[in-house]
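[1] Got a predicted structure plus its sequence, pasted below:
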Amino acid sequence: MPGTHAPAPARQAPRPPGPRRARGGRPRPPLLLLGPAVLTAAVALLPLAYLVVRAGEDGPAAVADVLLRERTARLLLRSLALAAAVTAACLAVGVALAWLTVRSDLRHRHAWAVAAALPLAIPTYVAGFAWISFAPQLAGAPGAFLVLTACSYPYVLLPVSAALRRTDPAAEEVARSLGLTPWQVFRRVTLPQLRPALTAGGLLVSLYCLSDFGAVSILRFDTFTLVIYTSYQASFDRTPAAVLSLLLVAVTLVLVLLEWRSQGRASYSRVGGGGQRPARPVALGRLAPVALLGAAAVAVLSLGVPAAALVHWTVVGASRGLPLADLAAAAGTSLGYAALGALVTTLLAVPVGLLAARRGDRLPRVLERISYLGHALPGIVVAFSVVFLTVRYAYPLYQRTPALVLAYVVLFLPLAVGAVHSAAAQFPPALEDAARSAGARTAEVLRRVTLPLAAPGIGAGAALVFLTCMKELPATLLLQPLGSTTLATQLWTETGVAAYSAAAPYAAVLVLLSAVPTYLLGVRPRVAGGGPR
């Protein structure tokens, strides 16, 4: 009709911004995290840049000469064989102990869980010193395999235990109700859910074995790390050591790529709260005595022998008087360096771990893998690269605390990144998507949703880095500020002249201080994860 107007269409309220999507429907990584993650990867690449510069100084012919030596091939085979054997043993021991302490009715299983994690507090050079002082015939490959396995299996135990506590027990209960045996349930239902934890733990063990220096040097077993250290110390020509280090980096890249492919594109996040319900313990029945005997044997080999050696030599040293003032000073210095290293490393690892857990595109996954490179390098190589960089480009930082902290960051980034990644992968991206669809900005989603949910993993990663910084030896030897000493460096000095009674008090204090974060790593995940009590 004239004079009338059709009603104007109702104006729709603007839709709140949803998560940005990349090709294929996956969320793109937020720029808020991408910048810090790229910075973290650049820090991790610093030693590699140093090695490339150093190895190329004498030309391709010198590089080829080192690579084609028969000794290089022999070292490669020995190092890979040791890493493969230790990784296989750690996977078997770590998975068995994790299942026994989380999902079975093993008597006093919570006490066994704490005891199983405590070997993390014992540096490999302390364990090697303990075994060689009791059984000198173990020098060589048998001793290196035994010591590295006894010290490294918690790297598998802890992530597998955390995964067992967080996975939904309903699927296992249904499988048992259908008549499957406990072994069939574990193989068909439980084990596939543990794949991310197994691959991450196995990779850490492999890299740890390839980069270990303390145990192989005390037990006199030639590997890449020992030969690189000898080459650095015995010659002014750094080219052979740099070439061998680059070969070690190449091996690391192969291992990381294999781990990357093994995970595939499967999603392991949990939807809902089913994983928080305590699982019904599996009855061991007639196997209970065998399980107890196995747990006790692992505890004796990994804790009993080192503890007995420390007690023996500490008693011998106490009869001559303990240097209490020196012990206190070294302990305070160790705690300060380790705390600072853990703080900086965790701050740099958080953006990488969070982005990699979401896997919005290829870049976050590449950044995560780059962060693993430094962990395979011997501490001596990382230390020399930091010396090179500070002398050439930042001389005021030479022999200062920031240089030592930088070495800790490069060496131990994977420990924090892996913990953050595992924690973030356990909660579904739908929670963050829901917050964005409600109008929350990226920074607010990160602060109110992502970081609180990932907090247990971030804390565990910080504790693990703190623990490892306390035990780090080669980098600390070369980079600690002038006039300072740590428990590890003083222990190494005394052991180098076979003064076992003088070294034992420093080793005992180091183990006691390291036991605190180790205890927290063994106990706190059970509380946070809601596992059986």
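    It's in. Numbers count the residues shown, from 1 in each chain.
[2] Please count neighbours and contacts with C-alpha atoms only from this point.
    OK.
[3] all helices of the stretch 401-533 of the chain, in order?
    401-425, 430-437, 442-445, 451-471, 474-479, 487-496, 500-529 (DSSP state H, counting those that start in this stretch).
[4] quick one, which of the ones you listed is nearest to Phe224?
    helix 474-479 (14.3 Å; C-alpha to C-alpha).
[5] Report the distance from that closest one to the chain centre.
    20 Å (C-alpha atoms, centre = their mean, to the nearest Å).
[6] second one coming, line it up with the first:
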Amino acid sequence: MTTAPVEAGRPAPVLRRRAAGLLPHRPVLALLACAVVAALAVPLVFTLVQAGQAGTGQAQRLLERPLIATLLWNTVTLAAAVTTACCVLGFGAAYLVERTDLPGRRWWTVALTMPLAVPEFVRGYSWVSLFRQVHGYWGAVLVMTCSLYPLVFLPVAASLRSSDTACEEVSRSLGRGPLATLWRVTLPLSRAAVAGGALLVSLYLLGEYGAFAMLRFTTFSTAIFTEYQLGFDAASAALLTLVLVLLALLLVALEGTLGRHGGRPARTGTAPRSASRVRLRRWTAPAAAALAVLVGTALGVPLYALGYWLVVGGSTTLPPASIVDAALTTLGYAFAAALVATAAAIPVALYSWRRGTRWARSLERLSYLTRALPGIAVALSVVYVAIRYAQPLYQQPPMLVAGYVVLFFPLALTALRAALAQIPPGTEEVARSLGAGPATVLARVTLPLILPGLGAAVAMVGLTASTELTATLLLRPTGTETLATQFWTYTSGLAYGAAAPYAALMAALSVPPVLLLTRRTLGTHHRAEKR
């Protein structure tokens, strides 16, 4: 019989702090993390400076306008409705796939994740071009829920898959039925994963523009774009952006509270036991039908719309453009941004994971705020910095890559933090005790262990950057066209048939990153089915 190490009973944060104490490069890591977050905070600083130029009087007059109350109501109610719907659908789908004997679980995992391959503004175009009555608040709720529920499904499925089922088995052995166990055990243990997914959904909604413009639903983001583009009032737009930042701060604080009070997946000292799956019996067909309706609504409608417009086509007076050149340009910028964002997220994720202090957590959470900034606010801040401090970079490709990195850095950080959470506590400390230096531990222990997370980070950032619209319209070099900008040009002229090839190619290019995100799940399901 083996004896457990003395450290085995210590909580993970204690081990992380002790491991960090053994690492002489801790100040370097802290400086790198602070430098990355400081660079990400430039758009926030720019927004504050612009808002300060408005003056107290103008700010008071703007914030007292009835329009502000309408924008606040629209934004908050939409975020609440879509986030709630995404949590219900994402958790329910993850539970059916990971905790029941539903047939075809491997296929359902891919199908439920695939809506991420359809950009939000393409989804809005699909619904609006087929159903003219889909617009306004309920149209926005429908379209955005179909787009964003996978952001909850993926982390909850990963949490359920990696957790030990001992607590649930004990609950059932005490006489509680499947529903009682689901409500009182499974859901509390998954609360942190649900809260993390809900935060991403809410922040995404705060900064979205393209889908809401097509659905004719006014939010802070669309109003900010109007102020910048039509009113040329940078100060008023910056004040509106600050309201979004305050909302984002509230969301981040709320997620932190839920995450701290949420349960953690129960683990044993060895590998987690395979789930004792709940037998659906007569509920198998209704459960499969419910998932089929969800996938059909989220994925079937956009695919049908794209197929319809590709076949029907349409005339346009706009000049033709090379779809091949646009695709290559899109891939180049998206891949460059994915690599830079992932590399920048490594020191922030490592510092937060190793230290676990309030300062480290605050530094990490500050970097999430950029996801709530509208793309146009980020773009203008990048233009301002380039003109004032880096004139040679103005209207050059690095500006667009920088804008993508600022916007989608939180996605890379989320993927890396999830991967680091799977590393057993004390792993780095053991490697250091064997004489390995900090660089060796990082290169030969930590990075290989989080390699799937690095791949997921590159996939998530690349997937999202390839379909970004608002910042691309402002930051692209003169004469440069991406799939998103060409699609927007044609849809703005109501040339739905001409826009369809660009939308279809954006969706097709997004499929490989989505499949990469589900690869580990597919491997787990394949091994389970072989048993």
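    Yes, it's here. The structure displayed is predicted, hence computed values, not measured ones.
[7] TM value for the aligned chains?
    Overlay of the two chains. TM-score (TM-score structural alignment, normalised by the length of the second structure): 0.91; 512 aligned residues with a C-alpha RMSD of 2.4 Å.
[8] thinking again about what came up before, can you tell me which of the helices of the stretch 401-533 of the first structure is most buried?
    Stretch with highest mean neighbour count among the helices of the stretch 401-533 of the first structure: helix 401-425 (a mean of 26; mean count of other C-alpha atoms under 10 Å).
[9] how big's the offset between it and the second structure?
    For helix 401-425 of the first structure, the mean distance to aligned residues of the second structure following superposition is 1.0 Å (mean C-alpha distance after the TM-score superposition for the first structure).
[10] Give the aligned range of that helix in the second structure.
    Aligned by TM-score structural alignment, helix 401-425 of the first structure corresponds to residues 397-421 of the second structure.
[11] Give me the distance from that stretch to the chain's centre.
    Using C-alpha atoms, centre = their mean, the offset of stretch 397-421 of the second structure from its chain centre is 10 Å.
[12] do stretch 13-28 of the second structure as well
    So, by C-alpha atoms, centre = their mean, the centroid of stretch 13-28 of the second structure is 29 Å from its chain's centroid.
[13] same thing with stretch 30-45 of the second structure?
    Relative to the centre of its chain, stretch 30-45 of the second structure is centred 20 Å away, using C-alpha atoms, centre = their mean.
[14] for stretch 507-519 of the second structure, same thing?
    14 Å.
[15] on that earlier part again, TSV for the helices of the stretch 401-533 of the first structure, including distance to Val366 of the first structure?
    Below are those laid out as TSV (distance: least, C-alpha to C-alpha, whole Å):
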stretch	distance to Val366 of the first structure
helix 401-425	13
helix 430-437	23
helix 442-445	22
helix 451-471	20
helix 474-479	26
helix 487-496	34
helix 500-529	28
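[16] Stretch 88-102 of the second structure maps to which residues in the first structure?
    The aligned range for stretch 88-102 of the second structure is 92-106, by TM-score structural alignment.
[17] Mind telling me what Gly140 of the first structure corresponds to in the second structure?
    By TM-score structural alignment, Gly140 of the first structure lines up with Gly136.
[18] any idea how far its match is from Ala59 of the second structure?
    From Gly136 of the second structure across to Ala59 of the second structure, the span is 28 Å (C-alpha to C-alpha, to the nearest Å).
[19] and the helix or strand hosting Ser129 of the second structure, what other elements does it pack with?
    If you go by DSSP states H and E, Ser129 of the second structure is part of helix 120-130. Packing partners of helix 120-130 of the second structure (3 or more C-alpha pairs under 8 Å, 6 or more residues apart in numbering; DSSP states H and E): helix 136-148, helix 210-215, helix 301-312.
[20] Can you give me the neighbour number for Arg388 of the second structure?
    Using other C-alpha atoms under 10 Å, Arg388 of the second structure is surrounded by 9 other residues.
[21] Alignment lookup: it to the first structure.
    Alignment of Arg388 of the second structure against the first structure is given by TM-score structural alignment, with Arg392 as its counterpart.
[22] before we move on, what SS does its match have?
    Here Arg392 of the first structure is recorded as helix under DSSP: H, G, I helix; E, B strand; the rest coil.
[23] now the helix holding Ser129 of the second structure and helix 136-148, what's the angle there?
    For helix 120-130 of the second structure against helix 136-148, the angle by axes from the mean of the first three to the mean of the last three C-alpha atoms, to 10 degrees is 130 degrees.
[24] So what angle separates the directions of helix 120-130 of the second structure and helix 483-492?
    30 degrees.
[25] distance from helix 120-130 of the second structure to the first structure after superposition?
    Per aligned residue, helix 120-130 of the second structure averages 0.9 Å (mean C-alpha distance after the TM-score superposition for the first structure).
[26] how near is the equivalent of Leu116 of the second structure over in the first structure to Leu520 of the first structure?
    Leu116 of the second structure maps onto Leu120 in the first structure, with residues paired by TM-score structural alignment. Taking C-alpha to C-alpha as the measure, Leu120 of the first structure falls 12 Å from Leu520 of the first structure.
[27] same check, this time on Val63 of the first structure
    From Val63 of the first structure to Leu520 of the first structure the distance is 46 Å (C-alpha to C-alpha).
[28] what's the answer for Leu335 of the first structure, then?
    16 Å.
[29] that older thread, Asp105 of the first structure is nearest to which of the helices of the stretch 401-533 of the first structure?
    That would be, of the helices of the stretch 401-533 of the first structure and by C-alpha to C-alpha, helix 500-529, which comes in at 15.5 Å.
[30] once aligned to the second structure, how far is that closest one on average?
    Mean deviation for helix 500-529 of the first structure: 1.6 Å (mean C-alpha distance after the TM-score superposition for the first structure).
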